[in-house]
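1. Generate a structure from the sequence data that follows.
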Amino acid sequence: MAVLKPEVKAFIVQAVACFDPPSTVVESVKTGFGVVVSRQQVEAHDPTKVSGRGLAERWKELFEETRKAFLEDTSAIGISHKAVRLRALNRMAAKAEGMGNMALAAQLMEQAAKECGDAFTNKVRKELSGPGGAPIPVANLSVDEWKGIAREVADEV
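-> Alright, predicted model coming up:
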């Protein structure tokens, strides 16, 4: 097992705290630092795993701080934003349409409509209320009054 420099250890601890899988961290360390580490070595830097129980206190603190910040702030994750998702769906739909895959393009357009808040679905949302927005009184209605309300609602739909 290679002895790791503090900056490599910090990178591994932070990546694991952000729920990156060990195989992804191995590749990132190799690409970013030119150091080859094993998946087991990466897992040893995760204090939530049995293999990470002997991790130094400073790395445990870094892990906890990073994990807390990661879970509280989703703004750094592009796909968490509606605009980013819509742009990606737009690119995919255009590509699918260009390839002649109309079924996929239609599915992507439907997904985009859902992202926009059901703008193009045929869901009917109707709110019923009494005078001035008050609840409809139901306790003292006769059968004929119920039938009248039902006819009014049916006429509106």
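2. When you work out contacts or count neighbours from here on, use the C-alpha atoms and nothing else.
-> Fine.
3. so where do the helices sit in the chain?
-> With helices called from DSSP state H, the chain shows them at 6-17, 22-33, 39-43, 57-72, 82-98, 102-115, 143-156.
4. From the contact counts, what lies against the second one?
-> Identification of packing neighbours for helix 22-33 by 3 or more C-alpha pairs under 8 Å, 6 or more residues apart in numbering; DSSP states H and E yields helix 6-17, helix 39-43.
5. Figure out which of these is closest to Glu27.
-> Nearest of the helices and strands packed on helix 22-33 to Glu27, taken as C-alpha to C-alpha: helix 39-43 at 9.8 Å.
6. Mind listing what's buried along that closest one?
-> Burial within helix 39-43, assessed by neighbour count using 16 or more other C-alpha atoms under 10 Å, is assigned to Gln41, Val42, Glu43.
7. hang on, the earlier thing: nearest to Val50, of the helices of the chain?
-> Val50 lies closest, by C-alpha to C-alpha, to one member of those: helix 39-43, at 8.8 Å.
8. hang on, the earlier thing: so can I have a markdown table of the helices of the chain showing distance to Ser51?
-> Listed next are those as a markdown table, based on distance: least, C-alpha to C-alpha, whole Å:
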| stretch | distance to Ser51 |
| --- | --- |
| helix 6-17 | 13 |
| helix 22-33 | 13 |
| helix 39-43 | 6 |
| helix 57-72 | 13 |
| helix 82-98 | 37 |
| helix 102-115 | 41 |
| helix 143-156 | 65 |
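9. and for comparison, fold this next one:
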Amino acid sequence: MAALSNEVKAFIVQALACFDTPAQVATSVREEFGIEVSRQQCESHDPTKSAGRDLAKRWRILFEDTRKRFREETSEIPIANRAFRLRALGRMAEKAESMKNMALTAQLLEQAAKEVGDVYVNRQTKNENPHDNVPPTRVQVDVVDARKPDAVT
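-> From the prediction side, this is the model:
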């Protein structure tokens, strides 16, 4: 395992905090710094994994600060905005339709409908009675004899 400079360690910690996989981070380190690091070595810089449980406090703080900032700034990323995605889907659907690709057009329209219908949104509803969302544990079935309209067996 290669000894890493603080600059490389900071790069790894920040990339992991932005939800890059250890494999992606290893590739980025190779491209950025010309250093070969393994996925396992990258993962050891992620305090949310068991491999990173002994990570120094300064790297944990950097990780937590970077992740917090990353989550807050997600709204600034265009593809995270519903209107941006719908406009892109609209352009793709128009192009697919002009190319007479009706199957792709239908798929894009369905995806847009799901986007508008909040299929891709993770929201939890709060019910006044928490037992409303519990599936039934027992179901009673009455068998009716079709020959005798009033008979239940």
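10. TM-score for the pair, please.
-> The TM-score (TM-score structural alignment, normalised by the length of the second structure) is 0.65; 118 aligned residues with a C-alpha RMSD of 2.3 Å.
11. circling back: quick check, nearest of the buried residues of helix 39-43 of the first structure to Ile12 of the first structure?
-> Closest approach to Ile12 of the first structure among the buried residues of helix 39-43 of the first structure (C-alpha to C-alpha): Val42, at 6.5 Å.
12. Skipping adjacent residues, who's closest to that closest one in space?
-> Closest residue to Val42 of the first structure apart from its sequence neighbours, by C-alpha to C-alpha, 6 or more residues apart in numbering: Pro22 at 5.9 Å.
13. contacts for stretch 47-65 of the first structure?
-> Ala10, Val13, Gln14, Val16, Ala17, Glu43, Ala44, His45, Asp46 (C-alpha atoms under 8 Å, 6 or more residues apart in numbering).
14. quick revisit: contacting residues around the residue nearest to Val42 of the first structure?
-> With contacts defined as C-alpha under 8 Å, 6+ apart, the neighbours of Pro22 of the first structure are Val16, Arg39, Gln40, Val42, Glu43.
15. run the last query once more with 7 Å
-> Neighbour list for Pro22 of the first structure: Arg39, Val42, Glu43 [criterion: C-alpha atoms under 7 Å, 6 or more residues apart in numbering].
16. Tell me how many other residues crowd Trp146 of the first structure.
-> For Trp146 of the first structure, the count of nearby residues is 12 (other C-alpha atoms under 10 Å).
17. Can you give me the separation between the residue nearest the centre of the first structure and Thr74 of the first structure?
-> By C-alpha atoms, centre = their mean, the mean C-alpha position of the first structure lies nearest to Ser80, the distance being 5.8 Å. From Ser80 of the first structure across to Thr74 of the first structure, the span is 7 Å (C-alpha to C-alpha, to the nearest Å).
18. do Met99 of the first structure as well
-> Noted for Met99 of the first structure: a distance of 34 Å to Thr74 of the first structure, by C-alpha to C-alpha.
19. got it, and Met92 of the first structure?
-> Relative to Thr74 of the first structure, Met92 of the first structure is positioned 24 Å away (C-alpha to C-alpha).
20. So these two - more neighbours on which side?
-> Between Met92 of the first structure and Thr74, Met92 has the larger neighbour count (other C-alpha under 10 Å), namely 16 against 12.
21. Translate that one into the numbering of the second structure.
-> Aligned by TM-score structural alignment, Met92 of the first structure pairs with Met92 of the second structure.
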